[in-house]
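Q: The amino acid sequence is not available; the structure is as follows:
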């Protein structure tokens, strides 16, 4: 799919935003034929309705996995993702839930695991962000919502999944380049991504005796609904132009890191972070 090098100005008035409203549409389509890297596996991808989550869900399906996605309220995006997963010949299920609430997270994991017939891979990807130039502009409500979505949700989903994941399973978290370099406009979001990085490393240590590998992906600027949903039009215009490669990443370019970590290709990786970020050099 052809993409402009520099993104045009646009915005949406809600978070999470809708992928179907974005122009140009994010490119989530897998690039290569599947070779069965996840044949017979069952995966849950949170935030799987759009953006990176959609790209991961469809790529996993192409490699043989049946996939359940969890989303907050973006019904049209979720329906399109389910159709794309099924077009790859895999089973697909979608479930609405607010994962920042303990009972919703446990219900979502239990219901999708039952529909899938088991669980082998958990991708903790759902998150939110809002732009704020001054920390004093971040309300308590916004801070708690960001923490609920980006920290509590992955925590609860991991707790819920551990009763279903077999020894040798895999968990992959989404963090961000901002966990490593910070971001003056995304202070609360960056703090949650730092928390997720530490959480993933801690869980890798705790679950190593069971052979469950736990890793993280820390993307740089990526063209997803996050961007028009959290930034004013003037910040969206030219989004990602500042990185070494001179453009934002597309979701399909990030999804390959998740496939690597979830499959046997990443069998000697645990407690690690991959950095598909367009050339930003950060500590690992």
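A: Cool, got the structure. Since this is a predicted model, take the numbers as computed values, not measurements.
Q: Every contact and neighbour count from this point should use C-alpha atoms.
A: Will do.
Q: For residue 123, pull up the helix or strand it's in.
A: Using DSSP states H and E, residue 123 maps to strand 121-124.
Q: Please spell out which residue in this protein sits farthest from the middle.
A: residue 136 (28.0 Å; CA atoms, centre = their mean).
Q: Just give me the neighbour total for residue 252.
A: The number of residues packed near residue 252 is 23, by other CA atoms under 10 Å.
Q: So the residue farthest from the centre of the chain: helix, strand or coil?
A: With DSSP: H, G, I helix; E, B strand; the rest coil as the basis, residue 136 sits in helix.
Q: so how far is the strand holding residue 123 off the chain centroid?
A: 9 Å (CA atoms, centre = their mean, to the nearest Å).
Q: Contacts for that strand, please.
A: If you take CA atoms under 8 Å, 6 or more residues apart in numbering as the criterion, strand 121-124 is touched by 41-47, 154, 157-158, 161, 165, 169-174, 262.
Q: among those residues, which are in strands?
A: Judged by DSSP state E, those include 42, 43, 44, 45, 46, 170, 171, 172, 173, 174 as members of strands.
Q: got the angle for the top helix by length along the chain vs strand 170-174?
A: What stands out as the longest helix in the chain, according to DSSP state H, is helix 187-207. Taking axes from the mean of the first three to the mean of the last three CA atoms, to 10 degrees, one finds helix 187-207 and strand 170-174 inclined to each other by 170 degrees.
Q: My reading is that residue 69 lies in a helix. Confirm?
A: No - Residue 69: not assigned to a helix; according to three-state DSSP it is strand.
Q: For it, give its distance to residue 243.
A: 31 Å (CA to CA, to the nearest Å).
Q: out of the two, which sits in the more crowded spot?
A: Shown here are residue 69 and residue 243; by other CA under 10 Å, residue 69 has more neighbours (27 against 16).
Q: And that one, how far from residue 60?
A: Distance from residue 69 to residue 60, by CA to CA: 12 Å.
Q: and here's the other structure:
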């Protein structure tokens, strides 16, 4: 018991000591994790329990950030993972190496999820390699801050909606014929879906749409025994942050939530493990809120 208490105290100190982001920017979305300082924390904190043994999971935006942390958490629980990414090859290859070190099986697929055929390719390659799909995590996203609605161009609007919500429709639709009873779909939404964001109007709108998509699809698929849930992270230290904001904004990122700091990807990943596992067998149409203590009543 004393040894266990010591471990808990060490864990508390580790959480308190998490490094704050330094001021930095990246010019391209969705950003590169290998350029970030400090690097996001992706590896699982807790020992695995084999809750996803033998499962096959597809994760869009799986090369870095939350997607990488979810992949590593799934692998720790016994799953094989398919990671779809756009063009962040270095991050994707690093994630694959981390999965390999953890003893997991990983398939990387470079694909533009804003295109229907690319989403169909992801599913086809998954079936060709693993013969089944048990878990689908829709996670890809972009965000482009603007001070005014008038500043949001048609091109930006089109890209944001195609990436953040239409891709969820495309990938899920392509996966549905292969999802059987007990399968789990998990959609990444955001705290901005509930409280809004004055400088991320289009982004927050897509995240609100994801909540509606999650709840509606959950109702639609309930009789088939396929569960659909979502996770709404708050300020999490991912490549989207330095590729979206100014150095000053990045340096202050996450300090306004009750816990006073941004979260790490591996602090969000356990929510996905829970929703993917049989521990959440009586949950569908629900959203989990790892957001640093912000009360959004959603």
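A: Thanks, I have the structure now. All values reported here derive from a predicted model rather than from experimental measurement.
Q: follow-up on the earlier one: looking at the ones in strands among the contacts of strand 121-124 of the first structure, spot the one nearest residue 90 of the first structure.
A: Of all those, residue 42 has the smallest distance to residue 90 of the first structure: 10.0 Å, by CA to CA.
Q: ok, how many other residues are close to the aligned partner of the closest one in the second structure?
A: Aligned by TM-score structural alignment, residue 42 of the first structure pairs with residue 56 of the second structure. Residue crowding around residue 56 of the second structure was assessed by other CA under 10 Å; the count is 25.
Q: One more: residue 51 of the second structure?
A: Residue 51 of the second structure has 18 neighbours, counted by other CA under 10 Å.
Q: Residue 184 of the second structure too?
A: Look at residue 184 of the second structure: counted by other CA under 10 Å, it has 26 neighbours.
Q: so who does the closest residue to residue 22 of the second structure other than its chain neighbours touch?
A: Leaving aside its chain neighbours, residue 22 of the second structure sits nearest to residue 251 (5.0 Å; criterion: CA to CA, 6 or more residues apart in numbering). By CA under 8 Å, 6+ apart, the residues touching residue 251 of the second structure are 20, 21, 22, 23, 24.
Q: what about residue 251 of the second structure, distance to residue 190 of the second structure?
A: Distance from residue 251 of the second structure to residue 190 of the second structure, counting by CA to CA: 21 Å.
Q: how about the equivalent of residue 79 of the second structure over in the first structure, what does it touch?
A: Taking TM-score structural alignment, residue 79 of the second structure has residue 65 as its aligned residue in the first structure. Counting by CA under 8 Å, 6+ apart, residue 65 of the first structure touches 38, 39, 40, 41, 42, 43, 90, 91.
Q: Scan these and report the most crowded one.
A: Busiest of the contacts of residue 65 of the first structure [other CA under 10 Å] is residue 43, holding 28 neighbours.
Q: Could you pull up the residues touching that residue?
A: By CA under 8 Å, 6+ apart, the residues touching residue 43 of the first structure are 60, 65, 66, 67, 68, 119, 120, 121, 122, 123.
Q: just to revisit the earlier point, doesn't the residue nearest to residue 22 of the second structure belong to a helix?
A: Yes - per three-state DSSP, residue 251 of the second structure lies within a helix segment.
Q: Can you find the partner of it in the first structure?
A: For residue 251 of the second structure, the aligned position in the first structure is residue 237, judged by TM-score structural alignment.
Q: how far away is its match from residue 51 of the first structure?
A: For residue 237 of the first structure, the distance to residue 51 of the first structure - CA to CA - is 18 Å.
Q: Over to residue 236 of the first structure?
A: Residue 236 of the first structure is 16 Å from residue 51 of the first structure, by CA to CA.
Q: swap in residue 158 of the first structure?
A: To residue 51 of the first structure, residue 158 of the first structure is 21 Å away according to CA to CA.
Q: quick revisit: just among the contacts of residue 43 of the first structure, which is most surrounded?
A: residue 60 leads those on contacts (other CA under 10 Å) with 32 neighbours.
Q: burial count for residue 59 of the second structure?
A: Applying other CA under 10 Å, we find 24 residues neighbouring residue 59 of the second structure.
Q: Residue 9 of the first structure touches residue 234, doesn't it?
A: Yes - under the criterion of CA atoms under 8 Å, residue 9 of the first structure makes contact with residue 234 at 6.0 Å.
Q: Settle it for me: which of the two has more neighbours?
A: Taking neighbours as other CA under 10 Å, residue 9 of the first structure and residue 234 compare with residue 9 leading, 16 against 12.
Q: Aligned to that one, what sits in the second structure?
A: So, by TM-score structural alignment, residue 9 of the first structure is matched to residue 23.
Q: ok so, going back, tell me which residue of the second structure matches up with the residue farthest from the centre of the first structure.
A: Structural alignment (TM-score structural alignment) places residue 136 of the first structure against residue 150 in the second structure.
Q: Please tell me how far that match sits from residue 200 of the second structure.
A: Per CA to CA, residue 150 of the second structure is found 12 Å from residue 200 of the second structure.
Q: now swap in residue 272 of the second structure and tell me
A: Counting by CA to CA - residue 272 of the second structure and residue 200 of the second structure are separated by 25 Å.
Q: Tell me which stretches of the stretch 51-200 of the first structure form helices.
A: 51-62, 75-87, 102-116, 140-147, 153-161, 178-181, 187-207 (DSSP state H, counting those that start in this stretch).
Q: With respect to burial, which of those helices scores highest?
A: Highest mean neighbour count among the helices of the stretch 51-200 of the first structure (mean count of other CA atoms under 10 Å): helix 51-62, with a mean of 29.
Q: how much does that helix deviate in direction from strand 42-46?
A: Using the same axes, to 10 degrees: helix 51-62 of the first structure against strand 42-46 is 170 degrees.
Q: What's residue 188 of the first structure aligned with over in the second structure?
A: Aligned counterpart of residue 188 of the first structure in the second structure: residue 202 (TM-score structural alignment).
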